[in-house]
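Trainee: Here is a sequence with its predicted model. Questions after.
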Amino acid sequence: MTDFAPALRHLTASDKGLARVIKAVGNCELESRHRGSVFQYLARSIVYQQLSGKAAATIHGRLADLFPRRRIEADKLLDLPSSSLRAAGLSRSKSLALEDLAKRDVAGMLPGRIQLKSMTDEEIIARLTEVRGVGEWTVQMLLIFYLGRPDVLPIRDLGVLKGYQKMRRLRDLPSSVRLERAGARWRPFRSVATWYLWRCLEVDLPRR
């Protein structure tokens, strides 16, 4: 998405709480963060799992250093000894996940960006979660930040849940089911709503 005006009009009109968040946060700056291949996006996602941004960036940088022009490629990854992956700081589980991802890419089993564009969100989630170490949340982030899909709501994302809790002034963290039901009114712009719920945690909200 590049023109957020229709999304902001819809979200502001459909949810007063979200309208307050939008006013407090300001312009939507949701944009794609990755220009490489699907393989490279998922490889980076696997490396970054359960790590702080700084630690993950360091390990990802070490991994990239093992490749010509620092471009991580599936066939070359499969040629690397496991000791090289360990030396880069990758755990055994992440090394195995990267190996499975690379094998699928080399075998032509991993859809590329063009193929993904012809698939529904649900089809993409089902297809990519077949890869070892790739879960629903990882694919939802791909849908938002790699493909720019407009209507994705990661209902198990802690930041989104906390943002909704703050927006609604709830005592307890809401359930994923409650968030999913509440998000029905945000369709077909739930990705933009998601971005604002993340940003909600960084601002002070007006009482009214």
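Mentor: Cool, got the structure. Numbering: from 1, shown residues only.
Trainee: okay, CA-based contacts and neighbour counts for the rest of this
Mentor: Will do.
Trainee: Tell me how far residue 202 lies from residue 171.
Mentor: Between residue 202 and residue 171 the computed distance is 18 Å (Cα to Cα, to the nearest Å).
Trainee: and these two? which has more neighbours close in?
Mentor: When neighbours are counted by other Cα atoms under 10 Å, residue 202 comes out ahead of the other of residue 202 and residue 171, with 11 against 8.
Trainee: Just the buried residues of the longest helix that the chain contains, please?
Mentor: Ranked by residue count and defined by DSSP state H, the top helix of the chain is helix 92-106. Using 16 or more other Cα atoms under 10 Å as the burial criterion, the residues of helix 92-106 that qualify are 94-95, 97-105.
Trainee: try this one side by side with the last:
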Amino acid sequence: MLSPDEYQAALAQLALRDADLAAVLHAHGAPVVNPRPTGFATLVLLILEQQVSLASAAATFGRLETLVGEITPARILAQTDDDLRSAGLSRQKARYVRALGDHVADGELDLDALDALDDGEIISRLTAVTGIGTWTAEVYLLTALQRADVWPAKDLALAVAAHEVKRLDSRPDEATLIELGEQWRPFRTVAARILWHHYLNTTRKKGKTKP
């Protein structure tokens, strides 16, 4: 887990190493970290966030909480598909959250044990669940487990921000974004937060694109 002091030190190091990231920090200040809680409910929210806006996912998550109360594997598995769809989940995402519930309830996925594992092993275990891909696993590592060197190269907002901040000729594809991120090791999580900070304070406000 990246401690607050380590986070501040990483911001300072990245600003010294990269003038473009330093310019984002100068323009908008340091991004505030609001860690997500670890556990089942956060993974459900991340599934809901796949390929939709954060606001849309949050609204669906709120309706799901209204339906089941505390979001636990047992309460999700007690719902029918029609119940889940009444909360706004697509048929596919209802299947995904149910698959996650099955894995956790059956003990195939021990969420409490993840923090003791390295990043690659965590990603491997999470992506064994239907509906959890690399992006979902990496964002869980970054926002909930607070790992220091995670780079979600499939993230659209990250690509848009990198295009603008680094003044690239075109929006980078996944392979290009992976290569770009290498320069910011071992603090790619912090670099990602800086780029997202730019996106939230410029691109999204202008309505150019949405994640």
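Mentor: The structure has been received and is ready for your questions. Just so we're clear, the structure is a prediction, and the values are computed from it rather than from any experiment.
Trainee: what about residue 64 of structure 2, distance to residue 53 of structure 2?
Mentor: Residue 64 of structure 2 sits 17 Å away from residue 53 of structure 2, taking Cα to Cα as the criterion.
Trainee: which residue packs closest to residue 171 of structure 1, ignoring adjacent ones?
Mentor: Using Cα to Cα, 6 or more residues apart in numbering and skipping residues adjacent in sequence, the residue nearest residue 171 of structure 1 is residue 165, 7.5 Å away.
Trainee: aligned partner of that neighbour in structure 2?
Mentor: Alignment note (TM-score structural alignment): residue 165 of structure 1 maps to residue 163 of structure 2.
Trainee: Verify the contact between its match and residue 176 for me.
Mentor: No. Applying Cα atoms under 8 Å, one finds residue 163 of structure 2 not in contact with residue 176, separated by 10.6 Å.
Trainee: For those two, indicate the residue with more neighbours.
Mentor: Shown here are residue 163 of structure 2 and residue 176; by other Cα under 10 Å, residue 163 has more neighbours (17 against 12).
Trainee: Number of residues surrounding residue 27 of structure 2?
Mentor: As a burial measure, the neighbour count of residue 27 of structure 2 was computed by other Cα under 10 Å and equals 11.
Trainee: what about the aligned residue in structure 1 for it, distance to residue 101 of structure 1?
Mentor: Residue correspondence to structure 1 (TM-score structural alignment): residue 27 of structure 2 is matched to residue 24. Using Cα to Cα, residue 24 of structure 1 is found at 41 Å from residue 101 of structure 1.
Trainee: just residue 109 of structure 1 next, same as before
Mentor: On the measure of Cα to Cα, residue 109 of structure 1 and residue 101 of structure 1 end up 9 Å apart.
Trainee: what do you get for residue 8 of structure 1?
Mentor: Counting by Cα to Cα, the gap from residue 8 of structure 1 to residue 101 of structure 1 is 37 Å.
Trainee: just residue 153 of structure 1 next, same as before
Mentor: Going from residue 153 of structure 1 to residue 101 of structure 1 by Cα to Cα gives 25 Å.
Trainee: all strands of structure 2, in order?
Mentor: Secondary structure of structure 2, counting by DSSP state E: no strands present.
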